[in-house]
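[1] mind looking at a prediction? Sequence and model below.
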Amino acid sequence: MARKPSEPGAADRAEARQDAAEALAEAATSRRSAARLDVAQVLEAIAAAPPGPKTIAVFDFDGTLINGYSASVFFQHQLRRREMGALDLAEAMTAMARSVAGAIEMQDLLAQAIGKWKGKREDALEALGEKLFDKSLADKVYPEMVAILMAHRKAGHTIAIASSATRFQVEPTARFLGVENVMTSVCETDDQGVLTGKLLEPQMWGPGKEAAVRSFVRQRKGKLADTWFYADGDEEIGLMEAVGHPVPTNPGRALAAAAKANGWGVLRHESRGKATPELLTRFATGLFSLMPLLYTGFAWGMMTRDKRAGANMALPAWADSVLLASNVKLNVVGKKNLWAQRPAVFLFNHRNNFDAFFVGALVRTDLAAIGKAELKTNPITRMMAQFMPVAFVERGGGSAAEAAKALRPVTELIEQGYSIMVAPEGTRVRDMTVPLGPFKKGPFHMAMQAGVPLVPIVIRNALDVGGRNATLMRSGTVDIAVLPPVQTGAWSARTIDRHMADVRQMYLDTLESWPDGD
């Protein structure tokens, strides 16, 4: 039988409020401002910290590891499923407004929300959490925080997530990031695994979270002086003051004031967030510039009687337009390798929906597209095929002869002087904690059969401007390294696995040790 909840401590709540009030008062009389940290500074400090599991890194969840609040994603799901009536919606909106105004405590708001889950099964909420992670929360994870988390992991530090949210909200992201130690608010259940609508004490908020983290550090035989803590909430001031490495991350007003008063550096991330009207307008302007550019290119192709000339005019201009409108800059090393030998098969590692714009802006001319055979009837693909060459590839069989036959449309275009750009991973890599996905053989067979080189294009931080499933590109700078062409003339079907592994290792080595500029 699950244990029953106890009454929340009023003294603990008062202590958290007092911490925030004192921080605001002290900051108001100080002329110092909190130093703005960048991720590189934090990574450097982590590398200098004592290695091993006794150094502990604790991450808050909502607002710290992810943008916004996971509860809002669950709330929106309930609205879409019409699981909330008008009265429920009014109560929820009133409670949120009162919480923002400070009229009720956050843990009271959480308890009220959990009350709406009364009668739901644990396994159903677990499945829902996984579904909402894949659909929404995965793209809310800050890539900057993933880089920091991975630096702690590389140093052998013990990593934990501590959140006032429930495990249904937090655990899918924790699994995604490979974090095993998770401390969350706990929902009471009956013997049948059905939620009672109550939370168990102590709740993971303010002093309750501080007590849980202190206990976790003791259990791991660590010291608070060697503990790192990343969080955004004003209620976290007490724990920030207790640890040796406080890192306020996207801090609220009182926590920012405490950082100012204590001289703590502050992290702020802008790579994720709401789609503002300006962002929508800028991206749409670039995206929809395709149509006038297509007409211009088509007209130029008609005038010159050269479809390739029209495509060479319009397509790089479109890629440039999208990047310019979105205020995305490309910081490229190895530019000379783009033109060292053409035609070629240009490889790029695939993270989001915008990688092709980056590569198209670099390769620019004499490009052909590859599409699955079933896309022949797609109206957009058919329109594009009138403007630029598209190789429709049938899925080949298991034999070398069948594979060669399937790739023949591609090799014919290469023989005409067209280059191909393709992602050897085959799809956008889902796991943010791995630098690269597994490679597929298709692009390597293309280059070998056509007798042209492979040109590896390594994209370091595409996720900074958009998550895996993002449909809007945010402003930022994307680092790209173009490696020297890899000759394929001496390759054979017998050795292609080894060559593919060698090229993949080039990507890993480049991502691990980024080259200097040209």
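    Yep, it's here. Residues are numbered from 1 along each chain as shown.

[2] going forward, measure contacts between C-alpha atoms and count neighbours the same way
    OK.

[3] my read: P143 touches V465, true?
    No - judged on CA atoms under 8 Å, P143 makes no contact with V465 at a distance of 9.6 Å.

[4] what's near enough to touch the residue nearest to F298 when sequence neighbours are not counted?
    Leaving aside its sequence neighbours, F298 sits nearest to G310 (CA to CA, 6 or more residues apart in numbering; 5.4 Å). Shown in contact with G310 (CA atoms under 8 Å, 6 or more residues apart in numbering): 296-302, 387.

[5] now, of the residues you listed, which are buried?
    The neighbour count (16 or more other CA atoms under 10 Å) marks 296-298, 300-301, 387 as buried among the contacts of G310.

[6] what's the closest of the residues you listed to L375?
    F387 (15.7 Å; CA to CA).

[7] can you pull the contacts of the closest one?
    Counting by CA under 8 Å, 6+ apart, F387 touches 294, 298, 307-308, 310-311.

[8] next, format the contacts of G310 as CSV and append secondary structure.
    As requested, these are exported to CSV (DSSP: H, G, I helix; E, B strand; the rest coil):
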residue, secondary structure
T296, helix
G297, helix
F298, helix
A299, helix
W300, helix
G301, helix
M302, helix
F387, coil
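
[9] D464 contacts G476, doesn't it?
    Yes - look at D464 against G476 with CA under 8 Å: they come within range, at 6.9 Å.

[10] which strand is the longest one in this protein?
    Longest strand in the chain, counting residues (DSSP state E): strand 158-166.

[11] right, and the helix or strand after that strand?
    helix 167-177 (DSSP states H and E).

[12] structure B:
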Amino acid sequence: MSYPDFGFPEYLRSILAIAIFFLIFLLFTPIILFLLLISFGKASNFVVERIAPIMVRPVMWVSGISFDVKMHADQLTSPAVFIINHSSTLDVLTLLALGLPKIRFVAKWEFQYNPIFLILGRLTGQIFIKRKKTDKAIQTLKKTHRRIKRDQLSVMMAPEGSRKHPGIIGPFKKGPFRMAMDLDYPIVPIYFEGNRDLSKGGTMITKSGQVTAHIHEAIDTTDWTLDNLEEKMKEVRNKYLEWENVEDDDVRSIS
């Protein structure tokens, strides 16, 4: 597939892509609401797995971004707690483009300030947490355990918590790992290659190029305990450092 250049500077092409993103959401919102209403909410998985990837692909096309998925496992493990490296605004697009089965996203509370995200997020059962209030975030996650387990849903989380963190791979928070232990779920690491290079930090300006989602082997958590949790988290984070080809000392020195 060829990707358009338009002869525009990067920032103009990015503005066009952002406008298309919100236009598509406006157009699809009534369709999604109709599907959810007539199905009494049962269409949530169909929306996340089938419709969401369709919605973001045109935005990537306009941005000149080629998206690919590479499996490094014999099959996709599900249900599971999926984790990603989070350092770019592009992560939102690539997460939706994956179309993972029966997935629910743990997102920051502020996403709900956008009325479209609020309506669609709540109706499809996404999980919004207040990241700066750790106790409330943990309470919110615990309240969702019963629904997640009952419906055999998977959860997507970013162990770094935010894309604004020191270095390439930031310190990992315990939330995703505690959730995997509580649910008795494996952890499936997904490594986004190219997101940070095409769109650094909090900017919405993107370059054209290649983005690849590497889905790795599931990590069994049955022998994880509170006593060895820190060690297990370090092992998982070291995998991301290896995939980034950096040492831990190098990460701290890169801004």
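    Received it, and whenever you're ready, just let me know what you need. Everything numeric in this text was worked out from a predicted model, so none of it was measured.

[13] ok so, going back, and the contacts of F387 of structure 1, which two are furthest apart?
    L294 and R308 (12.3 Å).

[14] so what's the residue count around N378 of structure 1?
    By the measure other CA atoms under 10 Å, the count of residues near N378 of structure 1 is 10.

[15] circling back: quick one: the longest strand of structure 1 aligns where in structure 2?
    In the comparison with structure 2, strand 158-166 of structure 1 aligns to no range at all (TM-score structural alignment).

[16] report the distance from the helix or strand where the residue nearest to F298 of structure 1 lies to the chain centre.
    Counting by DSSP H and E, the element that carries G310 of structure 1 is helix 307-325. Relative to the chain's own centre, helix 307-325 of structure 1 is displaced by 28 Å; criterion: CA atoms, centre = their mean, to the nearest Å.

[17] show residues contacting stretch 488-497 of structure 1.
    400, 441, 444-445, 447-448, 451-454, 499.

[18] again, only this time at 10 Å
    Residues outside stretch 488-497 of structure 1 that contact it (CA atoms under 10 Å, 6 or more residues apart in numbering) are 400, 440-441, 444-445, 447-454, 498-499, 502.

[19] all strands of the stretch 401-518 of structure 1, in order?
    419-422, 454-459, 476-482 (DSSP state E, counting those that start in this stretch).

[20] mind putting the ones you listed in a markdown table, mean neighbour count and distance to P277 of structure 1 included?
    Below are the strands of the stretch 401-518 of structure 1 laid out as a markdown table (neighbours: other CA atoms under 10 Å; distance: least, CA to CA, whole Å):
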| stretch | mean neighbour count | distance to P277 of structure 1 |
| --- | --- | --- |
| strand 419-422 | 23 | 33 |
| strand 454-459 | 26 | 28 |
| strand 476-482 | 20 | 18 |
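
[21] if we can go back for a sec, the helix holding G310 of structure 1 versus strand 476-482: what angle between them?
    With axes from the mean of the first three to the mean of the last three CA atoms, to 10 degrees applied, the angle from helix 307-325 of structure 1 to strand 476-482 works out at 140 degrees.

[22] tell me the first helix or strand C-terminal of helix 307-325 of structure 1.
    Counting by DSSP H and E, what follows helix 307-325 of structure 1 is strand 328-333.

[23] mean distance between that following strand and structure 2 after superposition?
    Superposed on structure 2, strand 328-333 of structure 1 shows a mean distance to its aligned partners of 2.2 Å (mean CA distance after the TM-score superposition for structure 1).

[24] just to revisit the earlier point, PyMOL command for the buried members of the contacts of stretch 488-497 of structure 1?
    Entered in PyMOL, the line below selects the buried ones among those, by 16+ other CA under 10 Å:
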select buried, resi 444+445+447+448+449+450+451+452+453+454+499
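
[25] of the contacts of stretch 488-497 of structure 1, which belong to helices?
    400, 444-445, 447-450, 498-499, 502 (DSSP state H).
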